[in-house]
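# For reference, the sequence and a predicted model appear below.
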Amino acid sequence: MTVYDFHATTIDGRVQSLEAYRGKVLLIVNTASRCGFTPQYQGLQALYEKYRDQGFVVLGFPCNQFGHQEPGDNEEIQTFCSLNYNVSFPMFAKVDVKGDTAHPLFQFLTQACPGVLSRTIKWNFTKFLVDGDGQPVRRFAPTTPPEKLEPAVEQLLSR
């Protein structure tokens, strides 16, 4: 199984197969607009801009499961990301990332790359790095700023 086996709804309501990202290095992130880590949008956008021409894509998945820090609807989230952080990387519709209602993609990611003490995602801005073959290779904590991911991204892009 790979991330290419999953579909997700884009923030503007289209069903998107992750097959569209075959061959790309992906950073899949659960996001929120009212979180202490929300300024990481800026770093995620910078990382995307720096490496997108080399085959790197950030995929943002808003989630309201942690402190209700993503209360808006998809249109509000998209507007917030665009106006405040000029986000141009693909954003998806709000999803659950833990529990019985977790999106199947996040069930797969947390099984493939468990956390330090448990498999579950503990907060917003947990990041999963996926190689060009669609295999999750590394998980980064919410506290890890996007710029600290550059060496890992560069390593996968050079394969």
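Thanks, I have it.

# contacts, neighbours, all on C-alpha from now
Will do.

# From residue 35, how far off is residue 60?
Note on residue 60: its distance to residue 35, by C-alpha to C-alpha, to the nearest Å, is 15 Å.

# go on, residue 120?
Between residue 120 and residue 35 the distance, using C-alpha to C-alpha, works out to 19 Å.

# Over to residue 53?
As judged by C-alpha to C-alpha, residue 53 and residue 35 stand 30 Å apart.

# Looking only at neighbour counts, state which of the two leads.
Neighbours were counted for residue 53 and for residue 35 using other C-alpha atoms under 10 Å; residue 35 has more, 17 against 9.

# also this one, for the comparison:
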Amino acid sequence: MDSIYRFNAQLASGENFSLQTLQGKTILIVNTASKCNFSVQLGGLEKLYRQYQEYGFTILGFGCNQFGNNEPLSGKALAEFYQQQFDVTFPIFDKVMVNGPESHPLFNYLKSHTRGIAQNRAIKWNFTKFLINSEGQLVARYAPRTKPETLKMVIESNLHDKAGPFQFAKI
């Protein structure tokens, strides 16, 4: 079965991270940029992460400087800025390329399994979001303008335990 679990990526801390360690979790992968107009979404992403992490949900933020040079930071400075400015506690990865010949293999995989605006496979801007189910398979792709809070129902529908779908309290 094809999945994201075969990929590794470098955390902003410099550590190599195997996505295989996330087996069984529902994941939202996002290419981020601190100077982008959409960077306010980091707060909304963090809110989703805190609301659903205990149910097996995580968010992976990948810094990306390919669109408008909106991510000047890298490494630990990137993660520290996100934490200080947006109180981000979900995993932040070092900058990656999401398009072109130097594109990270994870993003090549994600693009090859979905299409974005006008049925194009290329990622068009920062804060493109990819929802991955608990089996490591791509469920959906969301445009940068998609606000994190609008993804609650689809996230909840992908969070399951052995007895079936979780029941969430209305917040």
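On my side now, so go ahead. Here the structure is a predicted model, which means the values were calculated and not measured.

# Can you pull the TM-score for these?
Once superposed, the chains reach a TM-score of 0.98 (TM-score structural alignment, normalised by the length of the first structure), with 159 aligned residues with a C-alpha RMSD of 0.8 Å.

# what sits against the residue nearest the centre of the first structure?
With distances taken as C-alpha atoms, centre = their mean, the residue of the first structure nearest its centroid is residue 29 (2.0 Å). Residues in contact with residue 29 of the first structure, defined by C-alpha atoms under 8 Å, 6 or more residues apart in numbering, are 58-61, 125-128.

# Confirm it sits in a helix?
No. When classified by DSSP: H, G, I helix; E, B strand; the rest coil, residue 29 of the first structure is found to be strand rather than part of a helix.

# Excluding chain neighbours, what is closest to it?
Spatial nearest neighbour of residue 29 of the first structure, chain neighbours left out: residue 127 (4.6 Å); criterion: C-alpha to C-alpha, 6 or more residues apart in numbering.

# quick one, strands of the first structure?
Per DSSP state E, the first structure has strands spanning 7-9, 15-17, 25-31, 56-62, 127-130, 136-140. These are given in chain order.

# Turn those strands into TSV, including distance to residue 106 of the first structure.
As requested, these are arranged in TSV below (distance: least, C-alpha to C-alpha, whole Å):
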stretch	distance to residue 106 of the first structure
strand 7-9	11
strand 15-17	15
strand 25-31	9
strand 56-62	10
strand 127-130	10
strand 136-140	11
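
# out of the ones you listed, nearest to residue 114 of the first structure?
Each of these was checked against residue 114 of the first structure via C-alpha to C-alpha, and the shortest separation belongs to strand 136-140, namely 7.6 Å.

# Pull out the buried positions in the closest one.
Buried residues in strand 136-140 of the first structure, defined by neighbour count with 16 or more other C-alpha atoms under 10 Å: 136, 138-140.

# how close does the residue nearest to residue 131 of the first structure when sequence neighbours are not counted sit to residue 60 of the first structure?
Take residue 131 of the first structure and drop its neighbours on the chain: the residue closest to it by C-alpha to C-alpha, 6+ apart is residue 25, 4.8 Å away. Spatial separation of residue 25 of the first structure from residue 60 of the first structure under the definition C-alpha to C-alpha is 14 Å.

# try residue 114 of the first structure
Counting by C-alpha to C-alpha - residue 114 of the first structure and residue 60 of the first structure are separated by 19 Å.

# Neighbour count for the two, which is higher?
When residue 114 of the first structure and residue 60 are compared for neighbours, residue 60 comes out ahead with 25 against 15, by other C-alpha under 10 Å.

# Quick one: map the residue nearest to the centre of the first structure onto the second structure.
With the correspondence set by TM-score structural alignment, residue 29 of the first structure lines up against residue 30 in the second structure.
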